[in-house]
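Novice: no sequence for this one, just the structure:
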């Protein structure tokens, strides 16, 4: 009986013990669930905070990294090609023989050395952006990711390096070395200005460099013996496609897609036919002016190219259109800042003055040709001129110096133009 009672009691105790343990487990489980919920909410809150504090989408950080990788692989065959050129007696280098200053086995060392100004300008810009950047708090000012600004500084440095390579033995064969990074830098200027207020809409690095490579490819084609008419037909088709797609997405404030839907293009076309339905009229008129001027230049160059040689000024065409479109966008940007009562500091206007003066005088000296790689060698010799600075540098060296200042000043304008917004709450900053 006792055994039975003990057993029963023991059973009861076990039951009670089990129930008590289950109750404790339930409480622990409930507490654990509550804690888990709190932890999840806390993690979500932290994740949201981190997301808000991120200054730029991650893909912007690839701009300067990809630029360095591409340049490393681009430089090796370029150096090899130039060494081959200078050591082959059958290849004629288009030097300014009236101002030829050889050194270290390089016949025109003075023309190579003057590219040092690009390296100084690019390095200075990178250092200035690095040491003047402020801590991002996610609440005040615009996004402060410096990736595109570092890329801009790198393009000036790389322009100096590859221009120096070109001037080791300047000719039509390696002329593209002298223009590649001018094209990339001009395009990156637009991206850098656009991402200030449209950080999530700016195209990624792969699309951007793919876009640049397309025009660099056409620049290469212009130096070949391709049929003139075929070349210009292809270019006008591609340029028209880029103009329509780019303008449509900029007007719609959407991220660029190289393969848009027919519906999207049709809706954009209907808006263009009826401008009164467009909400962002200032941007529409800026795009309209840019397209009219760009197409006028392209058509003029196409007609000139078909009548003469497509290779003479094609790189100037691409650079001219890209710089023109950027300047229109920059002036639109400044006008909208003024419209919304934002300040443009005095030193930014000083940079504008420096930019116009340096580019004005720079283009003046650029047009004073001392060689012409598209002429015959004997015709180019007739253009040779004596040195004009310290009996060492010619007018083209002056172009290097002044254009380096011009590039630095225009990039500094893009960087400093919104310096007044550093302490302004982000929610109060207008998007345009």
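Specialist: Okay, I see it. Given the structure is predicted, the values throughout are model-derived calculations rather than measurements.
Novice: hey, let's count contacts and neighbours off CA atoms from now on
Specialist: Will do.
Novice: what residues does the strand or helix carrying residue 411 touch?
Specialist: Taking DSSP states H and E as the definition, residue 411 sits inside helix 395-416. By C-alpha atoms under 8 Å, 6 or more residues apart in numbering, the residues outside helix 395-416 that reach it are 110-111, 114-115, 117-118, 121-122, 125, 129, 149, 152, 156, 189, 192-193, 348, 351-352, 354-356, 358-359, 361-363, 365-366, 368-370, 387-388.
Novice: another structure for you, compare them:
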């Protein structure tokens, strides 16, 4: 007897197309399949179905149901179909299988639907992708369309199901059209948006908001089929964001050839993707408790015209500072030129120019510069100010250890620096050329560090932007997505361009320094004027370059790709350097010979940045204990160094010296020799100890901001002390410096207000961070953080101007009359 399967195979060859897989008997609707050598007969119930009518049925092993929906193309547009199915008694071992066949595609799923390998949903709703959008092309399709819904199961028992299908009439979402919808993990929804013909609408922003915190994916996909609308595949294409309460994606017209895209909403089975916390929710079983209600609206982004206006206004505002500076400089030049001419004329008639003494220190022999005119040739005596002439060759070979040719008693640092009352002249004994070389190292080191520091950040920006555009994962970057305007490869160009103030005002500050200390018209820097007036120290012409001309480009790169992996590296590290250099600048004003050299200063900054990296990556108990010890030791070491004017040494005998000093003080208590310094250091140590204890006890998550606050508090404390000591010493604060102090205080206060408006934060997940996103507040282009950039750049400029003008009242005061504090 010929085996049955051989007979069936023969029939398939003789009658191809009639016996290749299945055929229907016109009477009994039988389907015959060749399975492992024998034929199974499966009963198929064929039904012609209508839309908007629910159908109940049962299936089991050996029987299946087939529903056929037919519909016509209306107006040249094929409306999408949405299928809803459910089965309450289907089991994970014997699920009900649903297969939907269309002209150009097929889609299938099972009930119960498993998500995250632990949650099963007994109800599934899916939207069928319009047939014309399959990748086979945009060629015409049949005007009469059929959709086959095939339902089957391997369960030996009857399993009930419900089927419901409808044609979507509001599938397309228009501009400014707000939609409210309910989405669950097993019931994803998507709409189609088409760009209008208006050329001004080059991009749009899709905004979604919700009152609950269920985790959802907002995805933008091209209008190709199939649509990835399940949480296990929504990340495979397009651009997407995780969302709790709000999300926004800016979509550019140029990215889509057909000028249209799908907006897809997929609720996650758990909230882990949005919160990084895995919580098993029993209520999610069988689809209960994960229904998310939200609203969506599509709004146009600003036009190119408004884009350019916002950029132009920004540049114009900062150019206004240049205009004001130019006008003030011109008026000052005219006034100063007239005053200088009258001053020199008076000196020529009353002074003996044969032997003008420009500086002489009381109590020390031959210190200062004596310029003699003999035979038309100048002779300079004394090394301290001999090189203060602008024409002196500062590159001649000289060692930092060289000192003035003075008596041994006046030369010995241990004797000079232990005087009860010190003047700047006592601490300005090194040759001008030495100091110039020493302080030039600062700006060369700063330029070098800026370059090598910025290059890796640029590389990371390019890499992350490429990753963002390739993967479509906008959770990589932390923006204010409600006010993110892309340009080229930058996803938030406005956040980058708002850093322009640091650059423009920094260049202006450099120009003011050049005019003040290099230009022949500058006050007290003219060659003839140098004979009669003397700047405080050699600092301003050299160390002024030490001050960073602007906040380096790191912050702008940070906003080009603000990531939760690089918060400190990309934003606050240079702030440490700026604050530290400002403190060194203030200290050097009264201690020119004992200020830290560039190598030691930047080595200390390197250690600080290393600690910052550790604090971000390893914010554990052991780290906070280590940081507390380092903080306290650094505080005590610097306090001792400052109190003893650099005559304190760290060696093996330090503990013995400290012990003997404490023992002597306890036996014979005496008033501190340097009371002002002692008061400053005690207050500073108490404040720093409080900050250290606060860090250990609370362990703030944002370690970068905590470390930056330590620098800012110490800087403000030192500036306040310096101003108080100036007034206490009988010195004055001129109106210009007072004007900058008032401006800096006001602008810093406004800047901090906007800084504290948390539009996004890397401390949270991307979805949680977006809960703080807000719309643009200025020119439809800049948000609160951009305003912080503008104000902080301006306030930083005013702060640098304070340091530049604070001691202007001493420009003509000899150094032996300027007290040290």
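Specialist: Yes, it's here. As the structure is a computational prediction, the values presented were derived from the model and not from experiment.
Novice: what's the TM-score here?
Specialist: Superposed pair, TM-score by TM-score structural alignment, normalised by the length of the first structure: 0.82. Supporting alignment: 382 aligned residues with a C-alpha RMSD of 2.5 Å.
Novice: just to revisit the earlier point, and the contacts of helix 395-416 of the first structure, which of them are in helices?
Specialist: Secondary structure assignment by DSSP state H places 110-111, 117-118, 121-122, 125, 129, 149, 152, 156, 189, 192-193, 348, 351-352, 354-356, 358-359, 361-363, 365-366 of the contacts of helix 395-416 of the first structure in helices.
Novice: surely residue 556 of the second structure touches residue 493?
Specialist: No: using C-alpha atoms under 8 Å, residue 556 of the second structure and residue 493 do not qualify as a contacting pair, with a distance of 9.4 Å.
Novice: so which of the two has more stuff around it?
Specialist: Legend: neighbour count by other C-alpha atoms under 10 Å for residue 556 of the second structure and residue 493, higher for residue 556 (23 against 18).
Novice: what do we get in the first structure for the more buried one?
Specialist: When the first structure is aligned by TM-score structural alignment, residue 556 of the second structure is paired with residue 164.
Novice: next: residue 328 of the second structure.
Specialist: Match for residue 328 of the second structure (TM-score structural alignment): no aligned residue.
Novice: which SS class is residue 42 of the second structure?
Specialist: strand (DSSP: H, G, I helix; E, B strand; the rest coil).
Novice: and it, how many neighbours?
Specialist: Number of residues near residue 42 of the second structure (other C-alpha under 10 Å) recorded here: 17.
Novice: distance of it from residue 153 of the second structure?
Specialist: Remark: distance between residue 42 of the second structure and residue 153 of the second structure (C-alpha to C-alpha, to the nearest Å) = 11 Å.
Novice: got the residue ranges for the helices in the stretch 51-200 of the first structure?
Specialist: Secondary structure of the stretch 51-200 of the first structure (DSSP state H, counting those that start in this stretch): helices at 62-87, 109-113, 116-132, 147-168, 180-194.
Novice: can you say which of those is packed in most?
Specialist: Among those, the stretch with the highest mean neighbour count (mean count of other C-alpha atoms under 10 Å) is helix 147-168, at a mean of 25.
Novice: by contact count, what packs against that helix?
Specialist: For helix 147-168 of the first structure, the packing partners by 3 or more C-alpha pairs under 8 Å, 6 or more residues apart in numbering; DSSP states H and E come out as helix 62-87, helix 109-113, helix 116-132, helix 180-194, helix 395-416.
Novice: now do the closest residue to residue 384 of the second structure other than its chain neighbours against residue 542 of the second structure, distance only.
Specialist: Sequence neighbours aside, residue 431 is the residue nearest to residue 384 of the second structure in space, at 5.0 Å (criterion: C-alpha to C-alpha, 6 or more residues apart in numbering). With distances taken as C-alpha to C-alpha, residue 431 of the second structure is found 13 Å from residue 542 of the second structure.
Novice: do residue 570 of the second structure as well
Specialist: Relative to residue 542 of the second structure, and taking C-alpha to C-alpha, residue 570 of the second structure is found at 29 Å.
Novice: reformat the helices and strands packed on helix 147-168 of the first structure as CSV; add distance to residue 5 of the first structure.
Specialist: Shown next, in CSV, are these (distance: least, C-alpha to C-alpha, whole Å):
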stretch, distance to residue 5 of the first structure
helix 62-87, 79
helix 109-113, 107
helix 116-132, 84
helix 180-194, 86
helix 395-416, 89
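Novice: would you check the span in the second structure matched by stretch 6-23 of the first structure?
Specialist: Going by TM-score structural alignment, stretch 6-23 of the first structure lines up with nothing in the second structure.
Novice: residue 710 of the second structure -> the first structure?
Specialist: Aligned partner of residue 710 of the second structure by TM-score structural alignment: residue 321.
Novice: what is the longest helix belonging to the second structure packed up against?
Specialist: If you go by DSSP H, the second structure has its longest helix at helix 304-350. Packed against helix 304-350 of the second structure by the contact rule (3+ C-alpha pairs under 8 Å, 6+ apart) you find helix 500-517.
Novice: are we agreed that residue 260 of the first structure is in a strand?
Specialist: No: with three-state DSSP as the criterion, residue 260 of the first structure is assigned coil and is not in a strand.
Novice: tell me the contacts of it?
Specialist: Residues near residue 260 of the first structure by C-alpha under 8 Å, 6+ apart: residue 245.
Novice: burial of the aligned partner of residue 593 of the second structure in the first structure, as a residue count?
Specialist: When the first structure is aligned by TM-score structural alignment, the residue opposite residue 593 of the second structure is residue 200. Residues lying near residue 200 of the first structure (other C-alpha under 10 Å) number 15.
Novice: then residue 385 of the first structure?
Specialist: The number of residues packed near residue 385 of the first structure is 17, by other C-alpha under 10 Å.
Novice: about what we covered before: wait, the match of residue 556 of the second structure touches residue 109, no?
Specialist: No: here residue 164 of the first structure lies out of contact with residue 109, judged by C-alpha under 8 Å, at a distance of 9.0 Å.
Novice: ok, and the closest non-adjacent residue to residue 501 of the second structure?
Specialist: Excluding the flanking residues, the one nearest residue 501 of the second structure by C-alpha to C-alpha, 6+ apart is residue 793, at 5.5 Å.
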